[in-house]
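Chemist: quick one, what's the 3D model for this:
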Amino acid sequence: MRMLLFVAAAMLALAGCQSTKLDADLQKSLPAICGAATQAHDLYVLALAADRVSEKTQRRADAAWASLHPVCADPDKQTTSSILTAAFAAYLTISAAAH
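Modeler: This is a model prediction of the structure:
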């Protein structure tokens, strides 16, 4: 029983280390994520101006940008979950629009 508690405590400690590394890695890659998202949004605006975007895709793209833009505007105050959620939503929207 004592060994089981020791293993559980070690696993929790290790998980905490990995979470900290994930946070740091996400913070480091956030400028690249935001740069790519900004370029994609600029292309989207051009397609929108050329009337090449359906209304449904427009709503989705606007929602994805609305969730990602604040993350990119203030990256120091973001959590791992907010970065992942916003980036994943933007990725799904871009993927859906591309197909």
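Chemist: use CA for all of it now, contacts and neighbours both
Modeler: Will do.
Chemist: can you get me a residue count around Glu55?
Modeler: 11 (other C-alpha atoms under 10 Å).
Chemist: same check on Ala61?
Modeler: Ala61 is flanked by 24 other residues according to other C-alpha under 10 Å.
Chemist: and Cys34, by the same measure?
Modeler: Using other C-alpha under 10 Å as the criterion, Cys34 is surrounded by 18 other residues.
Chemist: this one as well, want them side by side:
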Amino acid sequence: MTQKITPDAYNELRAVLMRANPERDGDKIRLKLPRGEVTLSRDGLKVVAETREDAEKILRNLHYYSMPPGLWPAYGLSYSIKRGTFRAGEG
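Modeler: Next comes the predicted model:
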């Protein structure tokens, strides 16, 4: 699921995602979650997950990263999980 975003939306989403210690490559930010992956670039926001329902849930819950990290697990979020064997979208 990919969504085009405005420059203002990019800056807001970037500030939120940076709280979760994502991987960074220039302007591209990649956040690996237990049930999917979020990639933010100036062109758009991309959510990859095993199911459409998982992708929609991740997209709905992204704004909760602006809350204190102790509350994230309640919304299905986590700190950036970096496992060599985890690849979102494969299954």
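Chemist: drop the TM-score for these two in here.
Modeler: Here the superposed chains carry a TM-score of 0.34, computed using TM-score structural alignment, normalised by the length of the second structure; 53 aligned residues with a C-alpha RMSD of 4.1 Å.
Chemist: helix or strand for the residue lying closest to Glu37 of the second structure once chain neighbours are set aside, which one?
Modeler: Closest residue in space to Glu37 of the second structure, ignoring its immediate chain neighbours: Val48 at 5.2 Å, by C-alpha to C-alpha, 6 or more residues apart in numbering. Secondary structure from DSSP states H and E places Val48 of the second structure in strand 44-49.
Chemist: ends of stretch 30-47 of the second structure, how far apart?
Modeler: Start-to-end span of stretch 30-47 of the second structure (C-alpha to C-alpha, to the nearest Å) is 10 Å.
Chemist: Leu59 of the second structure looks like it's in a strand, true?
Modeler: No - applying DSSP: H, G, I helix; E, B strand; the rest coil, one finds Leu59 of the second structure to be helix, outside a strand.
Chemist: for Ala40 of the first structure, see how far away the residue most central in space within the first structure is.
Modeler: For the first structure, Ala87 is the residue whose C-alpha lies nearest the centre (C-alpha atoms, centre = their mean; 2.0 Å). Separation of Ala87 of the first structure from Ala40 of the first structure (C-alpha to C-alpha): 12 Å.
Chemist: and after the host helix or strand of Leu13 of the second structure, which helix or strand comes next?
Modeler: In the assignment (DSSP H and E), Leu13 of the second structure maps to helix 7-17. Next helix or strand after helix 7-17 of the second structure toward the C-terminus (DSSP H and E): strand 23-25.
Chemist: show me what that next one is packed against.
Modeler: Applying 3 or more C-alpha pairs under 8 Å, 6 or more residues apart in numbering; DSSP states H and E, one finds that strand 23-25 of the second structure contacts strand 28-33.
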